[in-house]
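1. Could you look at this predicted model? Sequence included:
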Amino acid sequence: MSIGRRTFLGAGAAGVAGVAAAALGAAPASGAPAARRPATAPREAPAEPFALGLREFAWSRGNRRLTTRVWYPATGTPGGSPVRDAPVADGVFPVVEWSHGLGGNPEVYLAEILPLAAAGFVVPAPVFPTTSNGTEGNIQDVYNGNQSKDVSQVITNTLALNDNAQDPLAGHIDTTVGVGVSGHSLGGMTTHGLLTAWPDPRVTAAVPVACVDMGNPTGEVAAHTLFIHGDQDAVCQYGLARQAYGELAAPKAFLTHVGQGHDEYVWDNGRTGAPTGLLLARTGPGPAPARNRPRPGTGPGPEPARGFPPGPAGYSCAVSMKGAAFVRARQPAQKQQRYRAILDAARELAERDGVGEVSLGDIAGRVGMHKSALLKYFGTREEIFLRLAEEEWQVWAPRVVERLDALREPDGAGRLGEDLVAETVVDSIAERPLLCQLLAYAPLILERNVSLDAARSFKKATWRAIDDVADALHRVLRTVSRDDCAELLTAGGIAAAGLWQAAHPPPVLVRLYGERPLPGRADRFCAVDFSAALRRFLQVHLTGLRHRHGAPESGGDPRG
């Protein structure tokens, strides 16, 4: 199929997807680099977009930490925000990796990443350990090959998920067609390095955006390649990208954003790969035919195909932005992407630093926008975290319901009654630290500075989650009424909020608790085991509920 095969793609990812669509199907991809196979015909693409899922992996290469976000086609209704750990859609999907630029992170490039996943690609995007937001900005890790090698490791780990029977992506990743790679600025240089100085033969499609020449091709990689560059780029010189293009063998193409600099065509406006005014010209010695040159007045810059090196055919594209400054997130899909990026940034900062330590300015800086712009999406800082709390309830409830329903089957350890139920509920809460934090912050702070709509949405999600889990508890604890099960969960949530804070004291209390000797029996209050304490609370509360209604206190078989 041609470059236009995914007609529902937003323009921001159409260039990447088009090259990937044309190339993926030409070479094998496995857990390790492999020799390239003869080209095969690309397979039919889906006619409609997918809903989006998102997972995060704590991978590494040696001592380099490679936190990697993976977006993928998911079940559900297309057009919404990515859902963390959503079920994978039916099908087998190729891999296209994305590399961020200096001082960035994957969330900055959602206008490029999300349309790829919606189009049927698995999109791993690493957070590079020395060039991402908040790091020292060591660009030598691009020039010495560290980042290109990082990407190869991420590709290996992503493809390996297909063979891990315990992973939700098992059987859903196409490991036979090669992989695509793309990135912007330092990420574009990382991408070009995979074609040249640090080759990865698994790469069959590449889209380096705003890159410079990272070395000479070795012939080990045979990829369909699309270069994208602004001809007024003062950061990564246009001529160096043209040089890199000239050194690569066909099939290849070069898209020029006429009159544009380093990143105006990237941020938010979705014009990276297939903007309006696209003019195609067959390359060859000498200037392009006049009919294929930009029309007078369409913008400054060189003629699109003048001076292309002779040799194997390629394609050149010149794009006129018609002098317009880029516009931030005006289309609904772009606004949704920015909305999601704000939530993801707040989540990441809260999980790292704690909810109470994250300011509105921190979130805005992480996303790469001004606080005043962020407030167009969320009225207050508290609304951001209340929305995250809503999402946490929505993710937690179906998971614990599934585990509770499993208790109705024989238990290999022979454990019965409230002990096993309490353990199951506590484990499901303890594995979600952000939920534990937000249980305390929601009633004390978050609910007190939000709009009525935000409060309504949060409360509905909370009530629905408690109802669903109470129903599941009642199915297991048949002698405990559904209302009592809801009471147990409500009390447990309040207890969890306080116990989590006690089990994770601030630095000044950590210092105090370290002093010896402590007066009286103070030691027992200084080392709170969250899971053990909450489990004991639920066991005692459940025993009281049974006693109130004259039911057996303990040891009853939850399976009836």
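-> Done, it's in. Residues are numbered from 1 along each chain as shown.
2. rest of the way, CA atoms for contacts and neighbours
-> Will do.
3. Now do K459 against R482, distance only.
-> K459 sits 20 Å away from R482, going by C-alpha to C-alpha, to the nearest Å.
4. Looking at these two, which is more packed in?
-> R482 (19 against 15; other C-alpha atoms under 10 Å).
5. Report the contact partners of the more buried one.
-> A470, D471, L473, H474 (C-alpha atoms under 8 Å, 6 or more residues apart in numbering).
6. Over to L169?
-> Per C-alpha under 8 Å, 6+ apart, neighbours of L169: V88, L161, N162.
7. What is the three-state secondary structure of it?
-> coil (DSSP: H, G, I helix; E, B strand; the rest coil).
8. same check, this time on T204
-> strand.
9. What's the local residue count around it?
-> 30.
10. distance of it from G492?
-> In terms of C-alpha to C-alpha, T204 sits 53 Å off from G492.
11. Also D163?
-> 39 Å.
12. again, but for P33
-> Applying C-alpha to C-alpha, the value for P33 to G492 is 51 Å.
13. now R366, nearest residue through space, not along the chain?
-> Closest residue to R366 apart from its sequence neighbours, by C-alpha to C-alpha, 6 or more residues apart in numbering: A345 at 6.1 Å.
14. Was I right to think that neighbour contacts I363?
-> Yes - contact status for A345 versus I363: in contact at 6.0 Å, counting by C-alpha atoms under 8 Å.
15. who's more crowded, these two?
-> Neighbour count, other C-alpha under 10 Å: between A345 and I363, I363 has more, with 26 against 20.
16. Can you pull up the most central residue in this structure?
-> Nearest residue to the geometric centre of the chain (C-alpha atoms, centre = their mean): R69, 4.0 Å.
17. just checking, that one is part of a helix?
-> No - checked against three-state DSSP, R69 lies outside a helix; its state is strand.
18. Just list the residues touching it, thanks.
-> L54, R55, E56, F57, P106, P124, A125, P126, V127.
19. alright, now check it against this:
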Amino acid sequence: MGVRSGRGTLVAAVLTALLAGCAPATAATGGPPPARRAPEAAYAVGVRTLTVDPASARPLPVTVWYPADGGAVADGRFPVVVYSHGLHSLPALHAGLTSRWASAGFVVAAPAYPHTRRDARRFDRADVRHQPADGWRVIRHLARLDTRRGDPLAGHLDVTRVAAAGHSAGGFTTAGMFTMAGRSSPGGPAALLRAGIVIAGGGMAGGFAGPPAPVLFVHGTADRVVPLAVGRAAYGRAPGPAAFLSLLGQGHGAYLAPGRPGFDQVLAGTTEFLRWTLYGDPDARRRLPTVARSPGVTTFEERTVP
């Protein structure tokens, strides 16, 4: 389920593990932060790697892309996106998308999950059930870095504006992260998600219950790994504002590679979605349907909440 992998079928055991391992999803709690206009100019992009809980039984390598200026983190405080890879994949294989989000004014943190990444010593697809908690470990770690004197990211992370995104099994991980929204943990902030992007994935059993948050679904109409019906079903269950970007005739993720058909629409649509949901930028909300649609390449639909 990596971006560049066309192999695999939708195995019932994968969904069984995912559905059994995650509770009903909830969304962000508390009022939204004040709206502010998203950056208009593109940033240079810096990259760093770190490890969350390196001495634990489940160390978590994380790749972080961030807005940069002259080799340092750019001035400002930036919203955070946690990006989850699919089975047999790695964060680096998604850099075409994640680095461009960073250029648009977001800090993107992508964990390499211990038992589903490409180079895992012991691959176990059922471990996806544990990945939502891993995603929240990343968020808590970033919240600590933001206050850690001397860390390059200190003072630059807006952990009140956090979104989860992911591809394939990472899309299911993203949906699973909403199960923990609104909780507090010792030494960490209340768990808040302002938005989600589910790419070639789906929801969980009884998912998307509770307070709503905007969710954007991205799916190829000819996906044989995670069929379109799985994504459509999750879209239908989402109680909050939701949108569905379809890649016509496309499979499981070739559209995530720069230069491939549909990449420009996916990049533009997801970027405007993040500008709207994390910055509160009303102009981005208005642009979203236009930039996501392309005749013969994509379709875009959305559903608002009365």
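-> Structure's in. What do you need? Quick caveat, the model's predicted, so the values are computed rather than measured.
20. Report the TM-score for the pair.
-> Here the TM-score for the pair of chains, by TM-score structural alignment, normalised by the length of structure 2, is 0.72; 247 aligned residues with a C-alpha RMSD of 3.0 Å.
21. quick one: stretch 476-492 of structure 1 aligns where in structure 2?
-> No residues of structure 2 are matched to stretch 476-492 of structure 1 when aligned by TM-score structural alignment.
22. following the strand or helix carrying Q437 of structure 1, which helix or strand comes up?
-> Assessed by DSSP states H and E, Q437 of structure 1 sits inside helix 433-444. Reading on from helix 433-444 of structure 1 to the C-terminus, the next helix or strand found by DSSP H and E is helix 452-476.
23. quick one: the strands in structure 2?
-> Ranges of strands in structure 2, per DSSP state E, are 44-52, 60-69, 72-73, 78-84, 107-111, 157-167, 195-199, 215-220, 242-247, 298-303.
24. Any chance of the ones you listed in CSV with distance to R140 of structure 2 as columns?
-> Formatted as CSV, the strands of structure 2 follow (distance: least, C-alpha to C-alpha, whole Å):
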stretch, distance to R140 of structure 2
strand 44-52, 10
strand 60-69, 13
strand 72-73, 20
strand 78-84, 11
strand 107-111, 12
strand 157-167, 9
strand 195-199, 17
strand 215-220, 22
strand 242-247, 27
strand 298-303, 32
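25. which stretch among those comes nearest G182 of structure 2?
-> strand 157-167 (11.9 Å; C-alpha to C-alpha).
26. circling back: how far away from the center of its chain is the helix holding Q437 of structure 1?
-> Offset of helix 433-444 of structure 1 from its chain centre (C-alpha atoms, centre = their mean, to the nearest Å): 23 Å.
27. mind listing what's buried in it?
-> L434, L435, C436, Q437, L438, L439, A440, Y441, A442 (16 or more other C-alpha atoms under 10 Å).
28. so that helix matches what in structure 2?
-> Under TM-score structural alignment, there's no match for helix 433-444 of structure 1.
29. Tell me which residue of structure 1 matches up with D75 of structure 2.
-> In structure 1, D75 of structure 2 lands on D90 (TM-score structural alignment).
30. how about its match, what does it touch?
-> T75, H172.
31. can you rerun that using 6 Å?
-> Residues near D90 of structure 1 by C-alpha atoms under 6 Å, 6 or more residues apart in numbering: none.
32. again with R303 of structure 2
-> Residues in contact with R303 of structure 2 (C-alpha under 6 Å, 6+ apart) are P241, A242.
33. at 8 Å what do you get?
-> So R303 of structure 2 contacts P241, A242, A243 (C-alpha under 8 Å, 6+ apart).
34. One more: L434 of structure 1?
-> Per C-alpha under 8 Å, 6+ apart, neighbours of L434 of structure 1: R347, A350, E351, E392.
35. Relative to G76 of structure 1, which of the residues you listed is nearest.
-> E392 (18.0 Å).
36. Name the nearest residue to the closest one, sequence neighbours excluded.
-> Using C-alpha to C-alpha, 6+ apart, the nearest residue to E392 of structure 1 is L435, at 5.8 Å.
37. doesn't Y441 make contact with the one you found?
-> No - judged on C-alpha under 8 Å, L435 of structure 1 makes no contact with Y441 at a distance of 9.8 Å.
38. give me the stretch of structure 2 that stretch 230-245 of structure 1 matches.
-> Under TM-score structural alignment, the match for stretch 230-245 of structure 1 is residues 220-235.
39. Run through who's touching that stretch.
-> Outside stretch 220-235 of structure 2, the residues touching it (C-alpha under 8 Å, 6+ apart) are 1, 8-10, 168, 200-204, 207, 217, 219, 242-244, 246-253.
40. picking that back up, which of the contacts of L434 of structure 1 lies closest to L114 of structure 1?
-> Distances from L114 of structure 1 to the contacts of L434 of structure 1, taken by C-alpha to C-alpha, are shortest for R347, at 18.2 Å.
41. Burial check on the closest one, number of neighbours?
-> R347 of structure 1 has 21 neighbouring residues, counting by other C-alpha under 10 Å.
42. What of the one 4 residues further on?
-> For E351 of structure 1, the neighbour count with other C-alpha under 10 Å is 16.
43. Alignment lookup: it to structure 2.
-> That one, E351 of structure 1, aligns with nothing by TM-score structural alignment.
44. ok, now A47 of structure 1?
-> In structure 2, A47 of structure 1 lands on E40 (TM-score structural alignment).
45. residues in contact with its match?
-> Per C-alpha under 8 Å, 6+ apart, neighbours of E40 of structure 2: A104.
46. How about the contacts made by P61 of structure 2?
-> With contact set as C-alpha under 8 Å, 6+ apart, P61 of structure 2 has these partners: T49, L50, T51, V52, P111, A112, Y113.
47. neighbour-wise, which of those leads?
-> Of those, with other C-alpha under 10 Å as the count, Y113 tops at 30 neighbours.
48. if I line the two up, what does it land on in structure 1?
-> Match for Y113 of structure 2 (TM-score structural alignment): F128.
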